[in-house]
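*Asks:* how does the following fold in three dimensions:
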Amino acid sequence: MFNYNFRWGQALNSLPQMLEGALVTMEIAILSMAVGIVVAIVLTVFRLSGRRLLAAVATTWVEIARNTPALFQIYMVHFGLGSFGIHLSPYLSLLIGITFNNAGYLAENFRGALKAIPDTQARAARSLGMSAGQAFGSVVMPQMLRISFLPMTNQMVWAILMTSLGAVVAMNTDLYGVTSELNARTFRTFEFFAMAAVIFYLITKVITLTARLLAARLFRY
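*Replies:* As a prediction, this is how the structure comes out:
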């Protein structure tokens, strides 16, 4: 028989703590995306370098990131490295794990974007006296990032949701971690996790809508 008594007051009183956790969640997601984009560009360059070793490193990274669970990647960073005496904080382990995953997916997105750019773009830049590096950095890469803009938005949303996997490494300062601790103290599971779900939803919707507005404004032509 359904006789559960909702107590939203407790959850609402804890909203400031949950919002603080949401800020940590956003911080991890933004940092992981920023570093992930840089690493993904490097991996993309490696794959185009023509050097087998560099291409093999990039391909291995992408294959592991895309074909193993993100939970496994975070777990290996924290506990796997710990087996070799490298002990990282839950925050750093979560950040590195999500960054690793982001870089792999973004590198593949960038590779696909490069295929959509005609080779004549780079050749035209070279004909103007640019080096291969200058042609890539000034002509090809801006177009690559433009084509990849919306996929990068999707990856940002995924990064926010992945922060909840920090539970496996005892991360307790992000939104999911704070919610779990509040639930453990009050046993108001439905109220707290329902509010956390709403906060996650609002964050991701704001990011998605902002990205669409930016894309409409920046890429009108």
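*Asks:* make it CA atoms for all contacts and neighbour counts henceforth
*Replies:* OK.
*Asks:* number of residues surrounding residue 34?
*Replies:* For residue 34, the neighbour count with other CA atoms under 10 Å is 15.
*Asks:* and the next element down the chain from the helix or strand harbouring it?
*Replies:* In this structure, residue 34 sits in helix 15-48 according to DSSP states H and E. Sequence order places helix 52-67 as the next helix or strand after helix 15-48, per DSSP H and E.
*Asks:* contact partners of that following helix?
*Replies:* Residues from elsewhere that reach helix 52-67 (CA atoms under 8 Å, 6 or more residues apart in numbering): 43-44, 46-49, 73, 100-105, 107-108.
*Asks:* repeat that with 7 Å
*Replies:* For helix 52-67, contacts defined as CA atoms under 7 Å, 6 or more residues apart in numbering pick out 43, 46, 47, 100, 101, 104, 105.
*Asks:* what sits closest to the third one if chain neighbours are left out?
*Replies:* Spelled out, that is residue 47. residue 55 (4.3 Å; CA to CA, 6 or more residues apart in numbering).
*Asks:* equivalent analysis for the fifth one, please.
*Replies:* With sequence-adjacent residues excluded and distances taken as CA to CA, 6+ apart, residue 101 is closest to residue 65, at 4.9 Å.
*Asks:* next up, for comparison:
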Amino acid sequence: MPAIGQFDLELFVRILPDLAYGALITLKFTTFSTLLGLVIGTVMGIFRIVRNFILNAIAIAYVEVIRGTPLLVQIMIVYYGLPAAGINLPPDIAGIIALGINSGAYIAEVIRAGILSVPKGQMEAARSLGMTYLQAMRYVVLPQAFRNILPALGNEFIALLKDSSLLSVIAIAELTRTGMQIYAVTFNAWTPLLGVAMFYLMMTLPLSKLVNYMQRRIGGEHVHT
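*Replies:* Sure thing, here's the model as predicted:
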């Protein structure tokens, strides 16, 4: 058995399928959680800008509480705390809900900024055509807002991809936990953890390049318009 701290190429090759599977689990949780966060964030982002004190207060409280507390604590509340209230969730569902709620708070601010970036004349023009506020928001404002905030949403996906490693505390076999399980069996930390880092880089670097491309493209189009 190799000494602790020694990189073992043979072991690295053997564990690649396990790490790849862990990476797929990580991508699955990140994707579902981001979709949930997008739904929550869109609703809360709209609540932030409507002229309704109660809705404003709900959105502000949600954003401040979620952004002001650690994601790890939120995961543990959803998985370990809710059973005390009679709500028992399997680890997969609890993980997606916790990540989605956390992501929603950040996406809410992105959505709010995106909506405010759309000229007010767009809403006024839609309303003058007989659309209701919700119709104008759905068909006119939000499509333009989403186009403007795509790079920011991409950055949020990348951040959540890395933060999903915290799901290991509730026994979800994502990439980080897979690496730790291999370490527990082999007593070799360097090999699996360097493999974990490599897989995270393989996922985040292409996404970062895509986000940068979208930023340049959108920025260039804004300059020309």
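*Asks:* please work out the TM-score for the two chains.
*Replies:* For this chain pair, the superposition-based TM-score is 0.90 by TM-score structural alignment, normalised by the length of structure 1; 219 aligned residues with a CA RMSD of 2.1 Å.
*Asks:* ok, the contacts of helix 52-67 of structure 1 vs residue 201 of structure 1, which is closest?
*Replies:* Checking these against residue 201 of structure 1 with CA to CA, the nearest one is residue 101 at 21.4 Å.
*Asks:* right, and the secondary structure at the closest one would be what?
*Replies:* Assigned with DSSP: H, G, I helix; E, B strand; the rest coil, residue 101 of structure 1 falls in the helix class.
*Asks:* residue in structure 2 matching it?
*Replies:* With TM-score structural alignment as the criterion, residue 101 of structure 1 lines up with residue 102 in structure 2.
*Asks:* its match: neighbouring residues, count only.
*Replies:* 28.
*Asks:* distance check, it against residue 157 of structure 2.
*Replies:* 12 Å (CA to CA, to the nearest Å).
*Asks:* same question for residue 224 of structure 2.
*Replies:* Taking CA to CA, one finds residue 224 of structure 2 at 28 Å from residue 157 of structure 2.
*Asks:* compare the two (neighbour count), which wins?
*Replies:* Each of residue 224 of structure 2 and residue 157 has its neighbours counted (other CA under 10 Å); residue 157 has more, 23 against 6.
*Asks:* and that one, what is it in contact with?
*Replies:* residue 34.
*Asks:* next, it: secondary structure please.
*Replies:* helix.
*Asks:* and the one 4 residues further on, by the same measure?
*Replies:* Residue 161 of structure 2 carries the three-state label helix when classified by three-state DSSP.
*Asks:* skip the chain neighbours and tell me the closest residue to it.
*Replies:* residue 30 (5.4 Å).
*Asks:* surely that neighbour and residue 163 touch.
*Replies:* No. With contacts counted by CA atoms under 7 Å, residue 30 of structure 2 stays clear of residue 163, the gap being 9.0 Å.
*Asks:* neighbour-wise, which of the two wins?
*Replies:* Comparing residue 30 of structure 2 with residue 163 by other CA under 10 Å, the one with more neighbours is residue 30, at 25 against 15.
*Asks:* give me every residue that touches the more buried one.
*Replies:* Here residue 30 of structure 2 is in contact with 160, 161, 164 (CA under 7 Å, 6+ apart).
*Asks:* go with 8 Å
*Replies:* Contacts of residue 30 of structure 2 (CA under 8 Å, 6+ apart): 96, 99, 157, 160, 161, 164.
*Asks:* pick out the most distant pair among those.
*Replies:* 96 and 157 (13.4 Å).
*Asks:* which residue is nearest the middle of structure 2?
*Replies:* The residue lying closest to the centre of structure 2 (CA atoms, centre = their mean) is residue 160, at 3.6 Å.
*Asks:* average distance between the helix holding residue 34 of structure 1 and structure 2?
*Replies:* In the superposition with structure 2, the average deviation recorded for helix 15-48 of structure 1 is 1.0 Å (mean CA distance after the TM-score superposition for structure 1).
*Asks:* the helix or strand in which residue 74 of structure 2 is found aligns to what range in structure 1?
*Replies:* Using DSSP H and E, residue 74 of structure 2 sits in helix 71-76. Mapped onto structure 1 using TM-score structural alignment, helix 71-76 of structure 2 covers residues 70-75.
*Asks:* after superposition, how close is that stretch to structure 2?
*Replies:* Using mean CA distance after the TM-score superposition for structure 1, the mean distance for stretch 70-75 of structure 1 is 1.0 Å.
*Asks:* now do the buried residues in that stretch.
*Replies:* 70, 71, 73, 74, 75 (16 or more other CA atoms under 10 Å).
*Asks:* can you list contacts of it?
*Replies:* Contact partners of stretch 70-75 of structure 1, identified using CA under 8 Å, 6+ apart, comprise 65, 93-94, 96-98, 100-101, 162, 165-166, 168-169.
*Asks:* if we can go back for a sec, these two touch, right, the residue nearest to the centre of structure 2 and residue 103?
*Replies:* Yes. Under the criterion of CA atoms under 8 Å, residue 160 of structure 2 makes contact with residue 103 at 7.2 Å.
*Asks:* so for the two, which residues contact both of them?
*Replies:* What both residue 160 of structure 2 and residue 103 touch, as defined by CA under 8 Å, 6+ apart, is the set residue 34.
*Asks:* end-to-end on stretch 136-143 of structure 2?
*Replies:* 10 Å.
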